[in-house]
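>>> sequence and predicted model, in that order:
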Amino acid sequence: MVDDTNEDAKGEARVRPAENVAAERRKARLAEQLRANLQRRKQQARARRAGDADDRQGLNDGTEPQER
């Protein structure tokens, strides 16, 4: 008889090697995205401290009166 469940004798979930590899790849990808996001936010903060213009368009930056 073949046991095709994903639980061991204690009822704990077993992780198959393929699932483990996929989970590790996902963790690495998410970590890389998090680092890239952090770097982007740091750059934005540095630009604000330096007084550089914000490249975004569409919203008034508050230095000029709004047109009505």
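Received, thanks.

>>> when you work out contacts or count neighbours from here on, use the C-alpha atoms and nothing else.
Noted.

>>> for burial, what's the neighbour tally of Glu32?
Burial measure for Glu32: 12 neighbouring residues, criterion other Cα atoms under 10 Å.

>>> cool, and Ala47?
Using other Cα under 10 Å, Ala47 has 13 other residues around it.

>>> hold the first one in mind and look at this next one:
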Amino acid sequence: MEHKTTPINKAKKAATSREDRLKAALKANMGRRKAQVKARAQSDATDSNEAVKSKGQD
């Protein structure tokens, strides 16, 4: 016997796939943001270390 897809089943599938896409997009976005914060923190640490070294050379 074949399973018939009803409009309700299609709507549930669409909602589920939309949620999955949104979850994946959110996870990717959070990963990018974390990488940005990490890169900025490293950059700031490097900049502050260079500033301290240059002040000591004067």
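Yep, it's here. Because the structure is a prediction, the values reported are computed rather than measured.

>>> fetch the TM-score of the aligned pair.
Overlay of the two chains. TM-score (TM-score structural alignment, normalised by the length of the second structure): 0.60; 42 aligned residues with a Cα RMSD of 1.6 Å.

>>> quick one: map Ala35 of the second structure onto the first structure.
Residue pairing (TM-score structural alignment): Ala35 of the second structure is matched to Ala45 of the first structure.

>>> ok, now Lys23 of the second structure?
Match for Lys23 of the second structure (TM-score structural alignment): Gln33.

>>> how much space between its match and Pro17 of the first structure?
24 Å (Cα to Cα, to the nearest Å).

>>> do the same with Glu32 of the first structure
Taking Cα to Cα, one finds Glu32 of the first structure at 23 Å from Pro17 of the first structure.

>>> and for Ala36 of the first structure?
Going from Ala36 of the first structure to Pro17 of the first structure by Cα to Cα gives 29 Å.

>>> higher neighbour count, the two?
In this view Ala36 of the first structure and Pro17 are compared by other Cα under 10 Å, and Ala36 has more residues nearby, 12 against 9.

>>> tell me which element the more buried one is part of?
helix 17-50 (DSSP states H and E).

>>> so the match of Lys23 of the second structure versus Ala50 of the first structure, what's the distance?
From Gln33 of the first structure to Ala50 of the first structure the distance is 26 Å (Cα to Cα).

>>> compare these two (neighbour count), which wins?
More crowded of Gln33 of the first structure and Ala50, by other Cα under 10 Å: Gln33, with 12 against 9.

>>> could you check how far the more buried one is from Ala18 of the first structure?
Distance of Gln33 of the first structure to Ala18 of the first structure, given as Cα to Cα: 23 Å.
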